[in-house]
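**Q** Give me coordinates for this.
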Amino acid sequence: MSKAPLASKLITLAEAAGRVPDGCRLALGGFAVYQKPMAFVRELIRQGRRDLTIIGSAHSFDVDMLAGAGCLKKVETSYVGLEKHGLARNYRRAVEGGRLKVVDYPEMACWDRFRANQDGFDFWPAKFLGGNDVVTYNDEIKEFPCPITGRRLHAFPAANPDVVVIHAIAADEQGNIVTPARRLLPQSGDVLMARSCEHVIVTAEKIVAKSFIKRHARFVELPSYRISAVVEVPWGAHPTPTLGRYLADDTHLDAYVAASASNGTFAAYLDDWVRQPADHFAYLDKLGAAQLSRLTDLGSLA
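**A** Predicted structure coming up:
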């Protein structure tokens, strides 16, 4: 008896962003300035999302853009900055102005919080925080004695995301996600984050056939049953890079940083690059094929 085909999980970017309600605890994939789901971030801004809590490890243009657009209430992370491009000035203004609450965690603790969810725990233990002021200012971290040794330990609460959004190199329409075997922290972190939540949205550079997935099954660490929805979004991490596909668009990032100098100039940037383009494909048209072709970085899944 033949099995019925699995239902397609392919939806539009607008529909995917519509699954993130105001007040959501949202985890955004990628790491620092690498492979961030920026097309999804821009769509959240177009839809006027508000009061989001962002959970993660190291953030950059994703959180800075959302902060500049007034979408955020709280950030739980280890870092928000633009690396070689400097400070995340929208984020900094929002924090200094009291419009955005920040809860600091050490970088490794940020990953451990997702490990707790992945393994079904309410917290993750740590033994490296003695004398650390993170404990002084983060009352969500709880001290407790080790039941085996009696040693003082600290418990990080699980991340508990309502929705996780990652950007992948490829997927099929049922939601089997391709992750390159040769990869870096952003891709490995995405796998961990996606395993920590029941509601995972994936934007993918390309939707591939089921036959491709069967031939390259060793690259599927996130099978379809773990994924809620998948969206085909070429250049979906732009202006950040995607491993094996394209480089960072430093020209655009420099323009972004210049625009973030003040609330007024950044509002003009949002109008020009986020709100006026009707959708992601209009955004790509505005960038232009010549600019995108300069960023192409052909890679291999092997």
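**Q** C-alpha from now on. contacts and neighbour counts both.
**A** Fine.
**Q** So which bits of the helix or strand residue 268 falls within are buried?
**A** Residue 268 is located in helix 263-270, with elements delineated by DSSP states H and E. The neighbour-count check on helix 263-270 (16 or more other CA atoms under 10 Å) flags 266-267, 269-270 as buried.
**Q** Okay, helices next: where are they in this protein?
**A** Remark: helices assigned in the chain by DSSP state H are 13-17, 38-46, 61-68, 89-96, 107-119, 133-137, 185-194, 210-215, 250-259, 263-270, 280-287, 289-293.
**Q** Output those in CSV; the columns should cover distance to residue 55.
**A** Formatted as CSV, the helices of the chain follow (distance: least, CA to CA, whole Å):
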stretch, distance to residue 55
helix 13-17, 17
helix 38-46, 14
helix 61-68, 10
helix 89-96, 15
helix 107-119, 8
helix 133-137, 17
helix 185-194, 10
helix 210-215, 30
helix 250-259, 23
helix 263-270, 23
helix 280-287, 24
helix 289-293, 30
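**Q** Direction-wise, compare the helix holding residue 268 with helix 250-259 and give the angle.
**A** Direction vectors for helix 263-270 and helix 250-259, defined by axes from the mean of the first three to the mean of the last three CA atoms, to 10 degrees, enclose an angle of 150 degrees.
**Q** Which elements pack onto helix 263-270?
**A** Packing contacts for helix 263-270, counted by 3 or more CA pairs under 8 Å, 6 or more residues apart in numbering; DSSP states H and E, involve helix 61-68, helix 250-259.
**Q** Out of these, flag the one nearest residue 194.
**A** helix 61-68 (17.7 Å; CA to CA).
**Q** can you give me the angle that closest one makes with helix 89-96?
**A** Using the same axes, to 10 degrees: helix 61-68 against helix 89-96 is 50 degrees.
**Q** Helix 61-68 vs helix 38-46, what angle?
**A** Using the same axes, to 10 degrees: helix 61-68 against helix 38-46 is 10 degrees.
**Q** Please provide the structure for the following sequence as well, for comparison with the first:
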Amino acid sequence: MEATSDLLDSWNLFPDRPWANDFPNQWTPGETGARERLERFLDNGLALYHRRDEPGIESTSGLSPHLRFGEISPYQVWHAVESVVTPETRANASRFLSEVGWREFSYHQLFHNTDLHRRNLRAEFDEFPWEEPNPAHLSAWKKGKTGVELVDAGMRELWKIGTMHNRVRMVAASFLIKNLGIDWRIGEAWFWNTLVDADEASNPASWQWVAGSGYDAAPYFRVFNPELQAAKFDPDSVYRARWIEEYNTPLYPEPIVSLSDTRARALADYATMRGERPQQ
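**A** Below is the predicted model of the structure:
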């Protein structure tokens, strides 16, 4: 793009089809919005936090965008939770605060690894036999049209409101890396460009966790099964039906890959990286 005038309006800085039109209905930027969301979580979400893995209910804090932009601090969140905790909510509070701690651990990783978004923290993953991404598969993943319900619901939620439930983020990331065989850095870049809480520490650290290439990461051979995850955490299809307009209709696409076949291929690639003979 070449600027032909000093007038900003002539620079065409905004997209012809704005994709963030619904964001104001979901997010209130600033300290006031952060405090309101924190209070709502303390009043309602904390008591339900033991159900945090269920994307169909509101049991998470939704504070990550506010933390990312410094509109509220981890210390404020920590002390606010501790000030209202009861014996009944202690277990939930402890789990929530551990997640706040995990966020800080991501910053510890970034401090010592400024190239966290592009370098495998476990060097052996430099030898992983990534394939050239299938453009159709990558596009289907980005658009939420893979035919894998939980993945599609999450990717459409991301595009619609700029966020995605944490459990579903892990499933969507695992599907891209291990079922589609696409390098985690490609997924990390997409999340960086689309998440309202895109964070220079948490985003790459989380992708490396799923890929198995990071510190304290999930082992690569842990492949999330999206169907089992949906059955366990969205048994009534509340979340999937909310975000997939054509859910449970003939218009919904068939899966673009076989989950079982691609899982087997992922494990074979992992064995190759480790210099092992793949299991037959």
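**Q** With both chains overlaid, what TM-score comes out?
**A** With the length set by TM-score structural alignment, normalised by the length of the second structure, the two chains reach a TM-score of 0.26; 132 aligned residues with a CA RMSD of 6.6 Å.
**Q** re the thing from before, so which of the helices of the first structure is nearest residue 168 of the first structure?
**A** helix 185-194 (8.0 Å).
**Q** So which other helices or strands are in contact with that closest one?
**A** Secondary elements touching helix 185-194 of the first structure (3+ CA pairs under 8 Å, 6+ apart): helix 107-119, strand 163-168, strand 220-222.
**Q** Now do the longest one: which elements does it pack against?
**A** Which is helix 107-119 of the first structure. strand 123-126, strand 152-157, helix 185-194.
**Q** how does it look with 7 Å?
**A** strand 123-126, helix 185-194 (3 or more CA pairs under 7 Å, 6 or more residues apart in numbering; DSSP states H and E).
**Q** now those in TSV, with mean neighbour count and distance to residue 40 of the first structure?
**A** Converted to TSV, these look like this (neighbours: other CA atoms under 10 Å; distance: least, CA to CA, whole Å):
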stretch	mean neighbour count	distance to residue 40 of the first structure
strand 123-126	19	29
helix 185-194	21	15
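**Q** for those, which one sits closest to residue 44 of the first structure?
**A** helix 185-194 (19.4 Å).
**Q** how much does that closest one deviate in direction from helix 107-119?
**A** Going by the same axes, to 10 degrees, helix 185-194 of the first structure makes 40 degrees with helix 107-119.
**Q** other SSEs contacting the strand or helix carrying residue 104 of the second structure?
**A** Secondary structure from DSSP H and E places residue 104 of the second structure in helix 90-112. Helices and strands touching helix 90-112 of the second structure, by 3+ CA pairs under 7 Å, 6+ apart, are helix 74-84, helix 202-211.
**Q** quick one, which of the ones you listed is packed in tightest?
**A** helix 202-211 (a mean of 25; mean count of other CA atoms under 10 Å).
**Q** What separates the first and last residues of stretch 210-226 of the second structure, distance-wise?
**A** 14 Å (CA to CA, to the nearest Å).
**Q** ok, now stretch 173-189 of the second structure?
**A** 12 Å.
**Q** For residue 140 of the second structure, the count of nearby residues, please.
**A** 15 (other CA atoms under 10 Å).
**Q** Return the set of buried residues in the helix or strand harbouring it.
**A** Take DSSP H and E as the rule and residue 140 of the second structure turns out to sit in helix 135-143. By 16+ other CA under 10 Å, the buried positions in helix 135-143 of the second structure come out as 137-138, 141-142.
**Q** secondary structure element for residue 266 of the second structure?
**A** Using DSSP H and E, residue 266 of the second structure falls in helix 259-273.
**Q** buried stuff in that helix?
**A** So, applying 16+ other CA under 10 Å, buried residues of helix 259-273 of the second structure: 259, 262-271, 273.
**Q** still on that earlier bit, any chance of the buried residues of helix 135-143 of the second structure in TSV, plus distance to residue 228 of the second structure?
**A** Shown next, in TSV, are these (distance: CA to CA, whole Å):
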residue	distance to residue 228 of the second structure
137	21
138	22
141	19
142	22
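**Q** quick one on the thing from earlier: and the helices of the first structure: which comes nearest residue 221 of the first structure?
**A** helix 185-194 (7.1 Å).
**Q** the inter-axis angle of that closest one versus strand 163-168?
**A** Using the same axes, to 10 degrees: helix 185-194 of the first structure against strand 163-168 is 150 degrees.
**Q** sorry, back to before: distance to residue 257 of the first structure added to the helices and strands packed on helix 107-119 of the first structure, as CSV?
**A** Listed next are those as CSV, based on distance: least, CA to CA, whole Å:
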stretch, distance to residue 257 of the first structure
strand 123-126, 36
helix 185-194, 22
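**Q** Tell me which of the ones you listed sits nearest to residue 94 of the first structure.
**A** helix 185-194 (26.1 Å).
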